[in-house]
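[1] Output the structure for:
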Amino acid sequence: MDNDKIKERILEILDLFGMTGTKAAEIMGVKASTFNCKKNDNNPRHWFNQKNLDDLVAFIKREAERL
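    As a prediction, the model looks like this:
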C-alpha cells in the first residue's frame, strides 16, 4: 500500500473511533509532534508507514478482545 493510501486509512480509522492525535501517537510509538508532522501534507520529512497502520489496527483488536 502506498503512503497516501496508508495516511488516508489511518485518518479514517481515527475518525471512526474518535481517537485524538495524542492517543494515536502513543499507540504508534511516536511523539505527538511527529504525529502532527505526519498528518501535514506540507512536511515531506515525515509520513505514515505500514508499521503505523499495523500498530493502530493491533491496538484496536487488543481493545476489542478485552471487551
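[2] From here on, just use CA atoms for contacts and neighbour counts.
    Fine.
[3] how about the helices of the protein, start to end?
    Residue ranges of the helices in the chain, as given by DSSP state H, are 3-17, 21-28, 32-39, 50-66.
[4] now these as CSV including mean neighbour count?
    Output for the helices of the chain, formatted as CSV (neighbours: other Cα atoms under 10 Å):
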stretch, mean neighbour count
helix 3-17, 14
helix 21-28, 17
helix 32-39, 17
helix 50-66, 13
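[5] what's the distance between the nearest residue to Glu26 once chain neighbours are set aside and Gly21?
    Nearest in space to Glu26, with sequence neighbours left out and distances taken as Cα to Cα, 6 or more residues apart in numbering, is Ala32 at 7.5 Å. According to Cα to Cα, to the nearest Å, Ala32 stands 7 Å off from Gly21.
[6] Before we compare anything, build this one as well:
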Amino acid sequence: MDTIEITKEIDRVLELFGMTGVKAAEAMGVTYATFNSKKNPNNDRHKFNQKNLDDLKNFIREAFQKL
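    Predicted coordinates for the structure are as follows:
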C-alpha cells in the first residue's frame, strides 16, 4: 500500500469507529501534533505509514477484546 491508500484507510477506520485525533495518536504511539502533521496533505515531511495503520488496528482489536 502506498501512503495515499494508507491515509484513506486510516481515515475510514477513524470515521467508522468515531475516534478522535487524540485517541488515534495514542493508538499509533505518536504525539497529537505529529498525527495532525501526518493528516495534513500539504506536509511532505510527515506521512502515515503501514506501521501507523497496523498500530491503529491492533489498538482497536485489543479494546474490543477487553469488552
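[7] on average, how far is stretch 50-65 of structure 2 from the matching bit in structure 1?
    On superposition with structure 1, the mean distance recorded for stretch 50-65 of structure 2 (mean Cα distance after the TM-score superposition for structure 1) is 0.6 Å.
[8] which other residues reach that stretch?
    Stretch 50-65 of structure 2 is contacted from outside by 1, 6, 9-10, 24, 27-29, using Cα atoms under 8 Å, 6 or more residues apart in numbering.
[9] before we move on, the earlier item: how much space between the residue nearest to Glu26 of structure 1 and Glu12 of structure 1?
    Separation of Ala32 of structure 1 from Glu12 of structure 1 (Cα to Cα): 18 Å.
[10] end-to-end on stretch 21-39 of structure 2?
    Criterion Cα to Cα; first-to-last residue distance in stretch 21-39 of structure 2 is 10 Å.
[11] same question, stretch 25-32 of structure 2
    OK, stretch 25-32 of structure 2 end separation, Cα to Cα: 5 Å.
[12] so that stretch corresponds to what in structure 1?
    Aligned using TM-score structural alignment, stretch 25-32 of structure 2 spans residues 25-32 in structure 1.
[13] on that earlier part again, turn the contacts of stretch 50-65 of structure 2 into a markdown table, columns for distance to Phe48 of structure 2.
    Output for these, formatted as a markdown table (distance: Cα to Cα, whole Å):
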| residue | distance to Phe48 of structure 2 |
| --- | --- |
| Met1 | 11 |
| Ile6 | 7 |
| Glu9 | 10 |
| Ile10 | 8 |
| Ala24 | 12 |
| Ala27 | 13 |
| Met28 | 10 |
| Gly29 | 12 |
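[14] That's all I had, so thanks and see you.
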